[in-house]
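> fold the following and give me the result.
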Amino acid sequence: MSQSFSTKDVADHSTVENGLYIIIDGEVYGMADFVDEHPGGSKILKRVGGKDASKQFWKYHNESVLKKYAPKLKIGKVKEEAKL
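Got it, this is the predicted structure:
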């Protein structure tokens, strides 16, 4: 069963030292172990750490990339948060 994260939980993991989580289409990915393997370099992953990176991801990748890496990197999903 996958874990649920608030956007604050993800934001708290904005550096490699803290786990480096990113959000893509509501799913949370742990990137700390992948950051040095990323073909586009570590800089971009560090820049979007702790944030929703959907827009940046889809600008440079297609669905096959997500299918290839999701089993290894996906750690959960963003839980619904109450709207005030």
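
> please count neighbours and contacts with C-alpha atoms only from this point.
Fine.

> quick one: residues in contact with the longest helix along the chain.
The longest helix of the chain (DSSP state H) is helix 63-73. Residues outside helix 63-73 that contact it (CA atoms under 8 Å, 6 or more residues apart in numbering): 29-31.

> contact partners for the spatially most central residue of the chain?
The chain has residue 22 as the residue nearest its centroid, 2.2 Å off, counting by CA atoms, centre = their mean. Contacts for residue 22 (CA under 8 Å, 6+ apart) come out as 10, 14, 28-31, 48-53.

> change it to 7 Å
The neighbours of residue 22, taking CA atoms under 7 Å, 6 or more residues apart in numbering as the test, are 10, 28-30, 48-53.

> run this one through as well so I can compare:
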Amino acid sequence: MGWLKRTSHPTVNHATSEDIPKPTSAHIEHIPSGTAPLPRYPAAPLSTPDAALQFIPAEEIAKRTSAESGGLLIVVDDIVYDCTQFLSEHPGGEQVIRSFAGTDCSWQFWRFHGKKEMQEFGRPLRVARTAGAKNRFKEPPRYIGLRRLGDEWD
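Reported below is the predicted structural model:
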């Protein structure tokens, strides 16, 4: 255990308090990268009808996948929602929303949510409308009504 023993050598200069660098608030995370961050889209007032929302092209929405890129946007039925602040509140967890960042998730959304949730939680997150946003996953077919109801139910 001799290698753990601390000894001083007469020729070694020990640092004084003046030699120790002072901490600064300049961190590597705050060094400008040369590109300005994308601006966030403001939430639309609750009274604004969906048809009156501003239009954002689907290509622009695809770039918005995190807070650093101007907000995490998702699309449900051609309406754009900024879910950046809602991530930590989502009952299904953050990863569910993150997996659809910048894309359409309409059929997945409606499989787990109803109109009441959309009015209560979704409407305050609306920022715009769009067209042409792609869903990465093909919707599986749902088979409903394979049997025909007829006279045999007397």
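
> on that earlier part again, out of the contacts of helix 63-73 of structure 1, who has the most neighbours?
Counting neighbours by other CA atoms under 10 Å, residue 31 leads the contacts of helix 63-73 of structure 1 with 26 neighbours.

> so what's the alignment partner in structure 1 of residue 79 of structure 2 up against?
Alignment note (TM-score structural alignment): residue 79 of structure 2 maps to residue 27 of structure 1. By CA under 7 Å, 6+ apart, the residues touching residue 27 of structure 1 are 76-78.

> surely the residue nearest to the centre of structure 1 is within a strand?
Yes: with DSSP: H, G, I helix; E, B strand; the rest coil as the criterion, residue 22 of structure 1 is part of a strand.

> from the contacts of residue 22 of structure 1, which is closest to residue 60 of structure 1?
The closest of the contacts of residue 22 of structure 1 to residue 60 of structure 1 turns out to be residue 53 (CA to CA; 11.2 Å).

> can you find the partner of residue 93 of structure 2 in structure 1?
Aligned by TM-score structural alignment, residue 93 of structure 2 pairs with residue 41 of structure 1.

> excluding covalently adjacent residues, which one is nearest to its match?
Leaving aside its chain neighbours, residue 41 of structure 1 sits nearest to residue 35 (7.4 Å; criterion: CA to CA, 6 or more residues apart in numbering).

> does the one you found fall in a helix, a strand, or a coil region?
Assigned by three-state DSSP, the conformation of residue 35 of structure 1 is coil.

> how about the helix or strand hosting residue 59 of structure 1, which residues of structure 2 does it hit?
In the assignment (DSSP states H and E), residue 59 of structure 1 maps to helix 54-60. Mapping helix 54-60 of structure 1 onto structure 2 (TM-score structural alignment) gives residues 106-112.
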